[in-house]
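Visitor: Got a predicted structure plus its sequence, pasted below:
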Amino acid sequence: MSESTSTADAAAVPKASWAELFRGENAAYTVMVMLGVVMYSLQILVMVTVMPTVVSEIGGGAYYVWAVMLYQVGAIVGAASVGPVWARAGGRGAFVTAGLVFALGTLGCAVSPGMLELILSRGVQGYGGGLIIGGTMGLVSRVFRANQRTRILAMYQGAWTVMAWVGPFFGGAFAEVGWWRGAFWTALPFILCFCAMAWWKIPKRLTQAAGAGFPLLRIGMLTLGVLAVADAGRFDAVWGRALLVGAAIALIGLTFRVDAGAAQRLFPSKPLSIRRAVGLGYWMLIIVGGAQAAITILLPLTLQIVHGVTPLLVGTTNLINSTAWTIGTFIVAGWVGSRERLAMRGGPVFLLLAVAGFLAAMWIGSLVLLLVSCFCFGFGIGVHHVHLGAHIMGSAEQGEETVTASSMPMVRSLGQAIGTAAAGMVANIAGLGTIIDAATVSQAVTSVFVVTLVPIAISVFLIARLTNLVVPRTV
């Protein structure tokens, strides 16, 4: 679908009602999307909570972060594999396959006798989770009408927020009784229900044009690139991190380049072109995802070291951010025309104001301003992201609908991985290292905030260009 067609459709059709998501076949598809989000996100949040208990039972403390990291790496690669898997198995077979892979990884985590088995199982689980979460985006683009997508994407974000509140308590309950494996065993029935529902409800007609073979080379390059970014954090020296991040960007860039001439694509046509709506949308996902990761990874440290907040409450910023994101999403999900343009353009402006607020909070030492800015940041993401996702899907070329939608989570995750690594480098250059005191943390975090202003400012101009392409000026 071209940008002009998307714009015309947006002008002609009002947003659907919430009730439409639960009528007829849409009800099952909505449940599938929500269940996929719940399964995927819960296994991210639970692991963070149970890891101290895991290490105390099976050891492997030196590989503490790998259980989380390999899940994320697997998820990025899994989301990139959605197009080829759909091409061979169809939508129904792809969802069942994704669920079974996710179940296999979850079972492996539940029975792991040691840390090596656990982190390998997490990689398998992450790959299945990436196939699921990328597949749900493909499902949204294929079975929901254009005027329904902002509604279902709002529901999608709402499910994430619920899990952000519930997940730590769910994992904490199993850690409290000393049975961390229960967090995985109890997930298996829901995963099998997901597989059964996929087989029962996903139509056979959902498929993708088949190519000449599974893209192992591109998947391999992408995997190495993502691993390089993820592993950059273990280097204390700035040059070591810079080298790995540079190698990662080169590998990921080469993956995009090779993919452009392939018969079976991982990405849509010209995915990073700033002259096309999809390319502009992908750049927004990368920039905002990277900025969010850079900021949120350091906010808990700021709360605990600079403001003396207890460890029990250091996750407050993530909850505030996620809740504000959901509030913003639900407020604007039904907006069209000029109001939709306002929401999309206003989002990055909120982000810019939020980062300025973070800087002011660091300079004057205000915890209240820090938390208000955190809310503003999440709200800014929410008000533009729901329309951004819908327009990326709606601007896909004919025949590329599934691969365009399914690669969106992967593209955003790449941005987050790069943002996290970049934040670590900037913080280290600013003095964060073996000495962790209020003055050092304040200086390091302030430096990260200053650097983050640059990509956020760029996003203001990118979203303006995007809205000119896809949002009508009159209703």
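Guide: Sure thing, it's come through.

Visitor: only C-alpha atoms for contact and neighbour calcs from this point on.
Guide: Noted.

Visitor: which other residues reach stretch 147-162?
Guide: 10, 13-18, 20-21, 30, 33-34, 37-38, 41, 140-141, 319, 322-323, 325-326, 329-330, 333-334, 386-387, 389-390 (Cα atoms under 8 Å, 6 or more residues apart in numbering).

Visitor: Apologies, that question was intended for stretch 416-430.
Guide: Contacts of stretch 416-430 (Cα under 8 Å, 6+ apart): 226, 229-230, 232-233, 236, 238, 241-242, 245, 286, 289-295, 297, 443-445, 447-448.

Visitor: So what's the gap between it and the chain middle?
Guide: 18 Å (Cα atoms, centre = their mean, to the nearest Å).

Visitor: For that stretch, could you pull out the residues that count as buried?
Guide: Neighbour-count burial for stretch 416-430 flags 416-428, 430 (criterion: 16 or more other Cα atoms under 10 Å).

Visitor: ok so, going back, so which of the contacts of stretch 147-162 sit within strands?
Guide: Per DSSP state E, strands hold no members of the contacts of stretch 147-162.

Visitor: can you map out the helices along the stretch 351-475 of the chain?
Guide: Here the stretch 351-475 of the chain has its helices, by DSSP state H, counting those that start in this stretch, at 367-394, 401-406, 408-429, 438-470.

Visitor: Need these in TSV (columns: distance to residue 221).
Guide: TSV is the format used below for those (distance: least, Cα to Cα, whole Å):
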stretch	distance to residue 221
helix 367-394	25
helix 401-406	18
helix 408-429	13
helix 438-470	26
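
Visitor: let's bring in a second one:
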Amino acid sequence: MTISSAAQAAPLSPFKKLTMDGRWLASLIMILGVGSASMNNFLSSAIMPDIIRDLGGQQRAFWVLSLFQIGSILAGTVTGSLKARIGARPLFIAAALSFLAGSFVGGAANSLEHLLLGRMLQGLGEGMIVSLCYTLISDLYPENAVSSVFALLSGVWAVSAGIGPLTAGILTESWSWRAVFYANLPLSLMLLVLAITVIPSTTRDKSTSTQSSDKMSMFPRLGLLAVAVLLIAYVGELRSLPHITGALVVGLLLLLLAVKWDKQSATPFIPRSAFKFTGILGLGMWVTLLLSIASAARVVYGAAMGQVLWGLSVTQASYAMAITAFTWTAAAWIVARVQTPHAQTSLIRLGTLNIIAGTLLTVVSLYTMSLWIFLLSSVFNGAGFGMSSQFLKKAIIYAETDDERDRASGFIGPLQAAGMAIGAALAGLLAGLSGFSVPGAQDLITLENASQSGPILFLIMAGIAGIAALLAFKMPRMV
């Protein structure tokens, strides 16, 4: 019996779909590509105090994280469009080399300026690698395996959340913070080898005649996007509510202008149907963006809540937050076998409702000062994302034709990152206005005002998640 006939005779397990017909190498690329991004996300935050003690420049510590984020969003945004023109293989090689160079420069840095250069190169490489992984899913896997791929990637994030803080501590204590950067070197070389041997070099966009003036517009478009993201990210460094409000409003306006300008271009970076309030792609991107915004408050304040409100240690608070990632993975693997479009659409809608419930439970945990309710809210949030995220991304990827598919799938990563940046800035503004977090205070949140002002912040985030749910119910059913 052939593999194909066996597949028709009995449903394949998610693991089998990821490894049969030689696809284990493709799955390895996904694990290493997304895994490197997730691990660096946790490791970089953990080693920041050691970097500042060694290199100095505490007033510029913001840039160590933000330059990586800005580079990642910019590189991820252009990935889909570039892949359609020149193919995935040369892009992946360039991204792996950028990540390799950034890791070496960062590890060898003897000044904060050199470290910032390394972080920017890392961000450009990582952003492109993650977006390429998303664009390659439809090239390397059959459609019935896509849910299993995203379940695998959620597992990668969960493992990173579990071992990230511990790994950072071991590497830093046994050598120094530089070991975190140098550990990426063999990983970069593995990605480089896999890019050369596994990734296809085919392109989708066969057109060669594009006005040079439109090609030149890509640089000011990217510049405008970079300024917008920078302003939004810089909100986290501001200590005055008027300054926070001004930076957030101007950043959002510039972001809207950048998106509008891009969609009018003959060579756009994002799909033309993005952010419309009709169709699977437009509504799917709105749902993805709004859920990222709504979840940012937990990411920013969750660990601090565990430490300040319930006296958890740094490690305990980190693992309390990691419950969301663990539950996300468990739910994703449970529903990965679901193949009918009707059921997948229902899971997207049910997932958004779970996220609303989890956010409302966070409100209750602050009213009652209950750690157990807070942990339960993490379970609901993780389960909500686990049952909906993979099918939402699948819907975005397959909503467009081949000409637009690379742009749609490549934009998923930057869209989520932008949503987190907007959500973090909005959460900072709301926390300052409500008194949940006092700008310039030593602690991120205030114990005295937590039960009175904290619920207001998360009620607003629940409302944003509610808008996402309404749009999810408006989405046409997948076919």
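Guide: Nice, thanks for sending it over. Values in this document were obtained by computation on a predicted structure and should not be read as measured data.

Visitor: one step back: out of the helices of the stretch 351-475 of structure 1, flag the one nearest residue 209 of structure 1.
Guide: Evaluated with Cα to Cα, these place helix 401-406 nearest to residue 209 of structure 1, the distance being 10.1 Å.

Visitor: Which secondary structure state does the alignment partner in structure 1 of residue 201 of structure 2 sit in?
Guide: Matched by TM-score structural alignment, residue 201 of structure 2 corresponds to residue 204 in structure 1. Under DSSP: H, G, I helix; E, B strand; the rest coil, residue 204 of structure 1 falls in the coil class.

Visitor: same question, residue 179 of structure 1
Guide: coil.

Visitor: Could you count how many residues lie near residue 311 of structure 1?
Guide: 13 (other Cα atoms under 10 Å).

Visitor: for the aligned partner of it in structure 2, what are its contacts?
Guide: In structure 2, the residue paired with residue 311 of structure 1 is residue 314, using TM-score structural alignment. Contacts for residue 314 of structure 2 were tallied using Cα under 8 Å, 6+ apart; they are 303, 307.

Visitor: And residue 303 of structure 1, by the same measure?
Guide: 309, 314, 367.

Visitor: Distance check, the corresponding residue of structure 2 for residue 112 of structure 1 against residue 51 of structure 2.
Guide: Taking TM-score structural alignment, residue 112 of structure 1 has residue 109 as its aligned residue in structure 2. Residue 109 of structure 2 sits 10 Å away from residue 51 of structure 2, going by Cα to Cα, to the nearest Å.

Visitor: of the two, who's got more company?
Guide: residue 51 (21 against 17).

Visitor: how about the more buried one, what's its match in structure 1?
Guide: Structural alignment (TM-score structural alignment) places residue 51 of structure 2 against residue 54 in structure 1.

Visitor: circling back to that earlier point, quick one: buried ones out of the contacts of stretch 416-430 of structure 1?
Guide: 226, 229-230, 232-233, 238, 241-242, 245, 286, 289-295, 297, 443-445, 447-448.

Visitor: Among these, which are located in helices?
Guide: 226, 229-230, 238, 241-242, 245, 286, 289-295, 443-445, 447-448 (DSSP state H).

Visitor: which secondary structure element contains residue 223 of structure 2?
Guide: For residue 223 of structure 2, the enclosing helix or strand under DSSP states H and E is helix 218-234.

Visitor: Quick check: buried residues in that helix?
Guide: 218, 221-222, 224-234.

Visitor: before we move on, back to that, which residue packs closest to the match of residue 51 of structure 2, ignoring adjacent ones?
Guide: In space, and not counting its chain neighbours, residue 54 of structure 1 is closest to residue 180: 6.7 Å by Cα to Cα, 6 or more residues apart in numbering.
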